[in-house]
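A.B. asks: missing the sequence, but the structure's below:
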């Protein structure tokens, strides 16, 4: 009888559990197996082909005199670099790009943030306002060019309104005047970008805790002070990200609108670096010159992003 009970208790006894550290070690060791490294291969190949590859090709082509695929390239070393930096057209394009970025970014980001904060408070008709703000960013660049070609042409809407208001002296060819061609393009950039950037800011500001805003209001802070001294610091990382994206967007994508409206003119008054890359490569078949300008454009983009990141660092990042 006793032997039977002993045998039964022996069979019923559970197996000893593995130590917790040993189980964690097995899981951790499984994640570090070389087999899982193969999961990174597709992304590395993608990065090499579509990021590193074009950069290397751009650097190589910048040392060549090459008119295109059906022509044989010839190595010229640094001749293209000397040609670019001594070319007055490049100087004008560099100046115009600097003016464009220096106006668009400081105007667009604060204005979009204020509109976004207003939307985040959910005023009456905020859904309709969100749609209206976001709509310009949904219109294709070709349609935008057609719209503003009609608005800014000598017989277009702008001059028609000025003539109707008795301001005939202010009416002129906005896109054909060297003094107004670039400002007109900058105004179009602002029209396209402010609204949808404001909607993005509003979506981020909606995540700001309401009790923080309410506490500031109880302490006597006004709407303007709450917006800039309470809400802005809490979303500063998001502001920095959108500022960098808008900087790159303005710097690299201005060529399309210029091609549709002014083609860099009159003269070189609206030629930017991104348009100069296109013009030299596809209109003048000077790929070496074009890629030197492309390298300069890339370096300006990197330096600009680092500068924006430094200027818009959060207080915690500055302490660390």
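C.D. replies: Structure's in. What do you need? On a predicted model such as this, the values are computed, not experimentally measured, just so you know. Numbers count the residues shown, from 1 in each chain.
A.B. asks: CA atoms for contacts and neighbours, from now on please.
C.D. replies: Noted.
A.B. asks: could you measure the residue most central in space within the chain against residue 105, distance?
C.D. replies: Closest residue to the average C-alpha location of the chain: residue 245 at 2.0 Å, with C-alpha atoms, centre = their mean. Between residue 245 and residue 105 the computed distance is 10 Å (C-alpha to C-alpha, to the nearest Å).
A.B. asks: sorry, back to before: can you list the residues that contact the helix or strand where the residue nearest to the centre of the chain lies?
C.D. replies: Taking DSSP states H and E as the definition, one finds residue 245 inside helix 236-252. Outside of helix 236-252, the residues within contact range by C-alpha atoms under 8 Å, 6 or more residues apart in numbering are 97, 100-101, 104-105, 109, 189, 197, 201, 204, 273-274, 297, 301, 304-305, 308-309, 312-314.
A.B. asks: ok, now stretch 179-195?
C.D. replies: With C-alpha under 8 Å, 6+ apart as the criterion, stretch 179-195 contacts 96, 100, 103-104, 108-109, 111-112, 132-137, 148, 174-175, 250, 257-258, 262, 265-266, 269-270.
A.B. asks: For it, what is the distance to the chain centroid?
C.D. replies: How far stretch 179-195 lies from its chain's middle: 16 Å, per C-alpha atoms, centre = their mean, to the nearest Å.
A.B. asks: And for stretch 91-102?
C.D. replies: The answer for stretch 91-102 is 17 Å, by C-alpha atoms, centre = their mean.
A.B. asks: Can you list the buried residues in that stretch?
C.D. replies: Within stretch 91-102, the residues that qualify as buried are 91-97, 100-101, counting by 16 or more other C-alpha atoms under 10 Å.
A.B. asks: Is it correct that residue 276 is in contact with residue 290?
C.D. replies: Yes: counting by C-alpha atoms under 8 Å, residue 276 touches residue 290, with 7.2 Å between them.
A.B. asks: Next, the buried residues of stretch 53-67.
C.D. replies: In stretch 53-67, counting by 16+ other C-alpha under 10 Å, buried: 55, 58, 61-67.
A.B. asks: ok, now stretch 193-209?
C.D. replies: Of the residues in stretch 193-209, those buried (16+ other C-alpha under 10 Å) are 193-202, 204-205, 208.
A.B. asks: Equivalent analysis for stretch 229-249, please.
C.D. replies: Result for stretch 229-249 [16+ other C-alpha under 10 Å]: buried residues 230-235, 238-240, 242-244, 246-248.
A.B. asks: nearest to residue 124, of those residues?
C.D. replies: Of all these, residue 231 has the smallest distance to residue 124: 20.8 Å, by C-alpha to C-alpha.
A.B. asks: so the longest helix anywhere in the chain versus helix 236-252, what angle?
C.D. replies: The helix that spans the most residues within the chain, counting by DSSP state H, is helix 88-120. The directions of helix 88-120 and helix 236-252 differ by 150 degrees, with axes from the mean of the first three to the mean of the last three C-alpha atoms, to 10 degrees as the criterion.
A.B. asks: try it against this one:
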């Protein structure tokens, strides 16, 4: 008993062995992380936060051109914006573009992705083909669709032999905005489908096969099995495409219609471009840009809320 007590007491008083050389002196990663993140933080501050701050500041200035000294305008730019019929026409066009184009794009992208993950013949080639529109530049895309939609283009060439009158799709106020939406759908559906298909691939084929044995059809499998798994990811893709439609439509409009005829295809992002680079009204332009920025934040919040409600 005495021997056991002596052994226990000596073990209790024996100092712990020192750590191997080099290990105890290392600084924890969480303490060294700010140093690694500093370049990225500087880049983010300069190229992401900086333009937003500049946009806010310019939105409160009266600045009729880069060579003219700006003056403080207060809220007068926003007053001019809200009193301008062109702004409300652009806001309406952007709303139509998103309310119609975004749901159609995401539903078709999901259905295409579902078809691809069923691995039909040639499904690997199909993934590459779906991604091709994302690799084509905006000017090249605009040139192709101009050749299709102009009065002597491919679409009218197909319609006339069928006894249907052709139309100037890009010059008709009733069809021009629809043509712009069609171009953006063509550009975005395949890219979204490839991204969603990558998420749907995580579903084990054995589970799908078991569901088919139990009598589940394609519709039930798509919306009962694949949709719940991919819902959050589809939400992210939806937000990306929403922001693309809201902020990037200016290039398609500029290349195909320049906002016309009239204001029938003028969107908010194109209005920002036109006021800044054509009319050189920088204060007005950035006031619209700030409104567009707020609408983007609100839109993402609405999309998140809708997806949460669907859980």
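C.D. replies: On my side now, so go ahead. These numbers come from a predicted model, not from an experiment.
A.B. asks: before we move on, the earlier item: among the contacts of helix 236-252 of the first structure, which ones are buried?
C.D. replies: With neighbours counted using 16+ other C-alpha under 10 Å, the contacts of helix 236-252 of the first structure contain these buried positions: 97, 100-101, 104-105, 109, 189, 197, 201, 204, 273-274, 297, 301, 304-305, 309, 312, 314.
A.B. asks: in the first structure, what residues pair with stretch 38-49 of the second structure?
C.D. replies: With TM-score structural alignment applied, stretch 38-49 of the second structure matches the range 41-52 in the first structure.
A.B. asks: Tell me the buried residues in that stretch?
C.D. replies: Counting neighbours by 16+ other C-alpha under 10 Å, one finds that stretch 41-52 of the first structure has no buried residues.
A.B. asks: what distance separates the start and the end of that stretch?
C.D. replies: With C-alpha to C-alpha, one end of stretch 41-52 of the first structure sits 15 Å from the other.
A.B. asks: now that stretch: how far from the chain's centre is it?
C.D. replies: Distance, centroid of stretch 41-52 of the first structure to centroid of chain: 21 Å (C-alpha atoms, centre = their mean).
A.B. asks: repeat for stretch 169-179 of the second structure
C.D. replies: 24 Å.
A.B. asks: what does stretch 96-115 of the second structure give?
C.D. replies: 13 Å.
A.B. asks: what about that stretch, how far off from the first structure?
C.D. replies: Comparison of stretch 96-115 of the second structure with the first structure after fitting gives an average deviation of 0.6 Å (mean C-alpha distance after the TM-score superposition for the first structure).
A.B. asks: which part of the first structure lines up with that stretch?
C.D. replies: Residue span in the first structure matched to stretch 96-115 of the second structure, by TM-score structural alignment: 99-118.
A.B. asks: ok, now stretch 69-76 of the second structure?
C.D. replies: Counting by TM-score structural alignment, stretch 69-76 of the second structure sits on residues 72-79 of the first structure.
A.B. asks: Trace the residue nearest to the centre of the first structure over to the second structure, please.
C.D. replies: Here residue 245 of the first structure is matched to residue 240 in the second structure, going by TM-score structural alignment.
A.B. asks: Could you report the distance from that match to residue 260 of the second structure?
C.D. replies: 27 Å.
A.B. asks: and what of residue 280 of the second structure?
C.D. replies: Taking C-alpha to C-alpha as the measure, residue 280 of the second structure falls 19 Å from residue 260 of the second structure.
A.B. asks: What lies in contact with stretch 87-97 of the second structure?
C.D. replies: For stretch 87-97 of the second structure, the external contacting residues (C-alpha under 8 Å, 6+ apart) are 81-82, 177, 181, 245-246, 263-268, 271.
A.B. asks: which of these count as buried?
C.D. replies: Of the members of those, the ones counted as buried by neighbours, 16+ other C-alpha under 10 Å, are 81, 177, 181, 245-246, 263-268, 271.
A.B. asks: What about those, which are in helices?
C.D. replies: Applying DSSP H to these, the entries found in helices are 81, 177, 181, 245-246, 268, 271.
A.B. asks: what's the most distant pair in the residues you listed?
C.D. replies: 81 and 181 (25.0 Å).
A.B. asks: What lines up with residue 153 of the first structure in the second structure?
C.D. replies: With TM-score structural alignment as the criterion, residue 153 of the first structure lines up with residue 150 in the second structure.
A.B. asks: Touching, that match and residue 169? I think so.
C.D. replies: Yes: at 6.5 Å, residue 150 of the second structure counts as touching residue 169 under the criterion of C-alpha under 8 Å.
A.B. asks: Those two: which has the busier surroundings?
C.D. replies: Neighbour count, other C-alpha atoms under 10 Å: between residue 150 of the second structure and residue 169, residue 169 has more, with 22 against 18.
A.B. asks: Who are the contact partners of that one?
C.D. replies: For residue 169 of the second structure, the contacting residues are 149-151, 175-176, 179, by C-alpha under 8 Å, 6+ apart.
A.B. asks: Tell me the residue in the first structure aligned with it.
C.D. replies: In the first structure, residue 169 of the second structure lands on residue 174 (TM-score structural alignment).
A.B. asks: Can you classify its match by secondary structure?
C.D. replies: Secondary structure state of residue 174 of the first structure, per DSSP: H, G, I helix; E, B strand; the rest coil, is coil.
A.B. asks: can you tell me how far it sits from residue 155 of the first structure?
C.D. replies: From residue 174 of the first structure to residue 155 of the first structure the distance is 11 Å (C-alpha to C-alpha).
A.B. asks: now the buried residues of stretch 53-67 of the first structure in CSV, with distance to residue 11 of the first structure and secondary structure?
C.D. replies: CSV is the format used below for the buried residues of stretch 53-67 of the first structure (distance: C-alpha to C-alpha, whole Å; DSSP: H, G, I helix; E, B strand; the rest coil):
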residue, distance to residue 11 of the first structure, secondary structure
55, 69, helix
58, 74, helix
61, 78, helix
62, 80, coil
63, 81, coil
64, 83, strand
65, 86, strand
66, 84, coil
67, 86, coil
